[in-house]
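Need coordinates for the below:
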Amino acid sequence: MKLVSWNVNGIRSCLGKTLPDFISSHQPDLLCLQETKARPEQVELPLEFAGYHAHWNAAVKPGYSGVAVFSRREPIRVTQGMGLDEHDREGRVLTLEFDDFQLVNVYTPNAQNELRRLPYRMEWDIAFRGYLKSLEAQGKPVIFCGDLNVAHQEIDLARPKANRFSAGFSDEERAGFSALLEAGFTDTFRHFHPDRTEAYSWWSFRGGARGRNVGWRIDYFGVSEALKPRLKNAAILPEITGSDHCPVTLELG
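Model (predicted):
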């Protein structure tokens, strides 16, 4: 089973670029998109999406945030949000339940310039961690994926010293991701590539950052401990353009 997660920074924009060809060439079983910036009725899906079940969670605010999952298997149940009013207006979480696991697609809030949204971000991290554990308590292991908006370790960004107090690399956000792993989840890319450097999934549009590979690894697949025996591979695909992020992948046996 091949799973793909990609922050497309606008699905309508990415559909006009590389997304259809990417689906044709990679044929994912599950495609999880973040920052879709559209409601489903605003999007005309091309033929490459034939055979997929489409599920969406759009933000209340038009053109903002949003996530979607396209699945070849029909899920047992689909849930929008975490069931928490204070966190569910921005269209950031979508959960699909299958026979053998629960899949959570997430677009984590950014702490923003000067960390002005950091207090809310910390509340979010606690709520999201609790939500994942509540899903596990229902009896099935969990896969979460998406743009987590944090580079966990210094090797996860090109310039850690310069960004020590920047959004996405604050001590608080990094500790929040550590707490998520300590709660029983595995960062699948680091499971296979514990020491790999210069492996990034997001680059600023400024200053030719992508061409120089001055990037950040902020897109993840995480899994419950019970799924570790099924892990076959995890990868980042920086050669795929069309967004300021690139896709990340997970293969399960």
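
use CA for all of it now, contacts and neighbours both
Will do.

pull the longest helix from this structure.
The longest helix of the chain (DSSP state H) is helix 118-136.

which of the residues in that one are buried?
L118, R121, M122, W124, D125, F128, R129, Y131, L132, K133, L135, E136 (16 or more other C-alpha atoms under 10 Å).

Turn these into CSV, including distance to I236.
Below are the buried residues of helix 118-136 laid out as CSV (distance: C-alpha to C-alpha, whole Å):
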residue, distance to I236
L118, 27
R121, 25
M122, 27
W124, 26
D125, 24
F128, 24
R129, 24
Y131, 26
L132, 24
K133, 26
L135, 27
E136, 26
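
Going by distance to E97, which of those residues wins?
L135 (9.6 Å; C-alpha to C-alpha).

I'd say the closest one and E97 touch.
No. If you go by C-alpha atoms under 8 Å, L135 and E97 don't touch, sitting 9.6 Å apart.

Quick one: list the elements packing against the longest helix of the chain.
strand 142-147, helix 171-182 (3 or more C-alpha pairs under 8 Å, 6 or more residues apart in numbering; DSSP states H and E).

Next SSE downstream of the longest one?
Put plainly, it is helix 171-182. strand 185-187 (DSSP states H and E).

Skip ahead from that next one and say which helix or strand is next.
helix 188-192.

Can you give the contact residues for that following helix?
Outside helix 188-192, the residues that touch it by C-alpha atoms under 8 Å, 6 or more residues apart in numbering are Y220, F221, G222, V223, L231, N233, A234, A235, L250.

so what's the closest residue to D125 other than its chain neighbours up against?
Leaving out its chain neighbours, the residue that sits closest to D125 by C-alpha to C-alpha, 6 or more residues apart in numbering is G176, at 6.2 Å. Counting by C-alpha under 8 Å, 6+ apart, G176 touches M122, D125, I126.

and which of those is nearest H55?
Looking across those and measuring by C-alpha to C-alpha, the closest to H55 is D125, at 23.7 Å.

And D125, how close does it get to S71?
Look at D125 and S71: by C-alpha to C-alpha, to the nearest Å, they are 26 Å apart.

Downstream of the helix or strand encompassing V78, the next helix or strand is which one?
According to DSSP H and E, V78 maps onto strand 77-80. Sequence order places strand 93-97 as the next helix or strand after strand 77-80, per DSSP H and E.

Report how many residues lie close to Q80.
A total of 19 residues lie near Q80 under the criterion other C-alpha atoms under 10 Å.

if we can go back for a sec, name the stretch among the helices and strands packed on helix 118-136 that sits most buried.
strand 142-147 (a mean of 25; mean count of other C-alpha atoms under 10 Å).

So what touches that one?
Strand 142-147 has contacts (C-alpha under 8 Å, 6+ apart) with 5-7, 32-34, 101-108, 132, 135-136, 218-224.

One more, so I can put them side by side:
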Amino acid sequence: MMDVMIQMDVLWRVKWTKCTVDKLLAKQRARDKPLLNFTLQLMDKVHYEMASAYSGPAAGQTTSDADAEHTATDDSDAEHTATDDSDAEDTATDDSDAEHTATDDSDAEHTATDDSDAEDTATDDSDAEDTATDDSDAEHTATDDSDAEHTATDDSDAEHTATDDSDAEDTATDDSDAEHTATDDSDAEHTATDDSDAEHTATDDSDAEHTATDDSDAEHTATDDSDADYTVAAASDGEAEAARLLLALVTELSFTCLCSVVRGS
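I've put the predicted structure just below:
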């Protein structure tokens, strides 16, 4: 509180001295007074700098947002905005931890273009029965499968043809109940174009940590407010002393200028 009072006192004295010099300059305008002009310019600069420094928020005033909710351009600790992922549910453009959107696989059931964990669609094989273009019950090779090991051209419970795949693992064109291929979502992990239930990709938010373009629940980025409020620091004793010394210097120059004008007149 004392520092604030000192600052206000210094500012008032600078204003008073500036007014005095202004009046003196008006009286001596017809004469060439370089020192007086220099003093006036110096006073203008001092007045501007001190006004800028001491006309802002008062010491201790809070300038950040509330701990409860961030603004619309930031993430709230409770819920993210529509452009980010919420810790509870992802937006329509991301995967929800609970259920995937229509363009992704749901952990519970696949969409019509993928395999369902319960039953495959007409274009894939069923866990119960293979279709005419289906696969064997054991393991596939790159082009087929077999209960033991398939040859390069086919597979089967005994032997399958080259157009089938197995109930255990699908080929690159089908979904396996265990793991999806690169074009589908795996129940365990999503591919790079989808969200994993465990971790989001670089274009989405992870439930654990946000990417650099989003806010982390733990720490905000440099473009957001921290949950901890920051306050405007009060001027230190050193700053107050510097202001007093500056005022003394300006005052001395002003009186030197006054004396010069008096002697010249």
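
Overlay them and tell me the TM-score.
Once superposed, the chains reach a TM-score of 0.18 (TM-score structural alignment, normalised by the length of the first structure), with 86 aligned residues with a C-alpha RMSD of 6.7 Å.

from the buried residues of helix 118-136 of the first structure, which is closest to I23 of the first structure?
Proximity of these to I23 of the first structure was ranked by C-alpha to C-alpha; the top entry is L132 with 28.1 Å.

What sits closest to that closest one if chain neighbours are left out?
Nearest to L132 of the first structure is V142, by C-alpha to C-alpha, 6+ apart, at 7.1 Å.

cool, and V67 of the first structure?
Nearest one to V67 of the first structure, counting by C-alpha to C-alpha, 6+ apart, is Q34 at 4.4 Å.

Surely that neighbour and W56 touch.
No. Using C-alpha under 8 Å, Q34 of the first structure is not in contact with W56; the gap is 10.1 Å.

Compare the two (neighbour count), which wins?
Q34 (28 against 23).

Leaving out the residues flanking it, which one is nearest to L40 of the second structure?
V21 (6.5 Å).

returning to what we had before: next, format the helices and strands packed on helix 118-136 of the first structure as TSV and append distance to H191 of the first structure.
Output for those, formatted as TSV (distance: least, C-alpha to C-alpha, whole Å):
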stretch	distance to H191 of the first structure
strand 142-147	14
helix 171-182	12
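
closest to I23 of the first structure out of the ones you listed?
strand 142-147 (17.4 Å).

could you give the angle of that closest one to helix 118-136?
If you take axes from the mean of the first three to the mean of the last three C-alpha atoms, to 10 degrees, strand 142-147 of the first structure sits at 150 degrees to helix 118-136.

picking up where we left off before, which parts of the strand holding V78 of the first structure are buried?
For strand 77-80 of the first structure, by 16+ other C-alpha under 10 Å, it's V78, Q80.

which secondary structure elements does that strand contact?
strand 53-57, strand 93-97.

Now do it: everything it contacts.
H55, W56, N57, G91, V93, L94, T95, L96, E97, F98.

List buried residues within those residues.
Buried, going by 16+ other C-alpha under 10 Å: H55, W56, N57, G91, V93, L94, T95, L96, E97, out of the contacts of strand 77-80 of the first structure.

dump the residue contacts of the first one.
H55 of the first structure is in contact with A68, V69, F70, V78, counting by C-alpha under 8 Å, 6+ apart.

For D219 of the first structure, see how far away the residue nearest to L132 of the first structure is.
The gap separating V142 of the first structure from D219 of the first structure is 17 Å, by C-alpha to C-alpha.

ok, then the element right after the helix or strand Y48 of the second structure falls within?
Assigned by DSSP H and E, Y48 of the second structure belongs to helix 34-54. Following helix 34-54 of the second structure in sequence order, the next helix or strand is strand 139-140 (DSSP H and E).

Now do the following helix or strand past that next one: which elements does it pack against?
The C-terminal neighbour of strand 139-140 of the second structure among helices and strands, as given by DSSP H and E, is strand 145-146. Here strand 145-146 of the second structure touches strand 139-140, going by 3+ C-alpha pairs under 8 Å, 6+ apart.

Could you list every helix and strand in contact with the strand it packs on?
Against strand 139-140 of the second structure (3+ C-alpha pairs under 8 Å, 6+ apart) you get strand 145-146.

what packs against whatever helix or strand comes next after the strand it packs on?
Downstream of strand 145-146 of the second structure, the next assigned helix or strand under DSSP H and E is helix 237-264. Judged by 3+ C-alpha pairs under 8 Å, 6+ apart, helix 237-264 of the second structure is in contact with helix 2-27, helix 34-54.

how about the contacts of strand 77-80 of the first structure, which pair is most distant?
G91 and F98 (21.2 Å).

Tell me who's in contact with V14 of the second structure.
M43, V46, H47, L247.

hmm, try it at 10 Å
V14 of the second structure sits next to 8, 20, 43-44, 46-47, 50-51, 246-248, 250-251 when contact means C-alpha atoms under 10 Å, 6 or more residues apart in numbering.

What separation do you get for it and S146 of the second structure?
94 Å.

what do you get for M50 of the second structure?
85 Å.

And the two? Which one has more around it.
S146 (25 against 16).

what's the spacing between the more buried one and Y48 of the second structure?
86 Å.

How about T251 of the second structure?
Distance from T251 of the second structure to Y48 of the second structure, by C-alpha to C-alpha: 16 Å.

who's more crowded, those two?
Per other C-alpha under 10 Å, whichever of T251 of the second structure and Y48 has more neighbours is T251, with 18 against 11.

so who does the more buried one touch?
R13, V14, T17, K18, T39, M43, L245, C257.

Compile those residues into JSON lines and extend it with columns for distance to D3 of the second structure.
Formatted as JSON lines, the contacts of T251 of the second structure follow (distance: C-alpha to C-alpha, whole Å):
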{"residue": "R13", "distance to D3 of the second structure": "15"}
{"residue": "V14", "distance to D3 of the second structure": "17"}
{"residue": "T17", "distance to D3 of the second structure": "21"}
{"residue": "K18", "distance to D3 of the second structure": "23"}
{"residue": "T39", "distance to D3 of the second structure": "27"}
{"residue": "M43", "distance to D3 of the second structure": "22"}
{"residue": "L245", "distance to D3 of the second structure": "15"}
{"residue": "C257", "distance to D3 of the second structure": "30"}
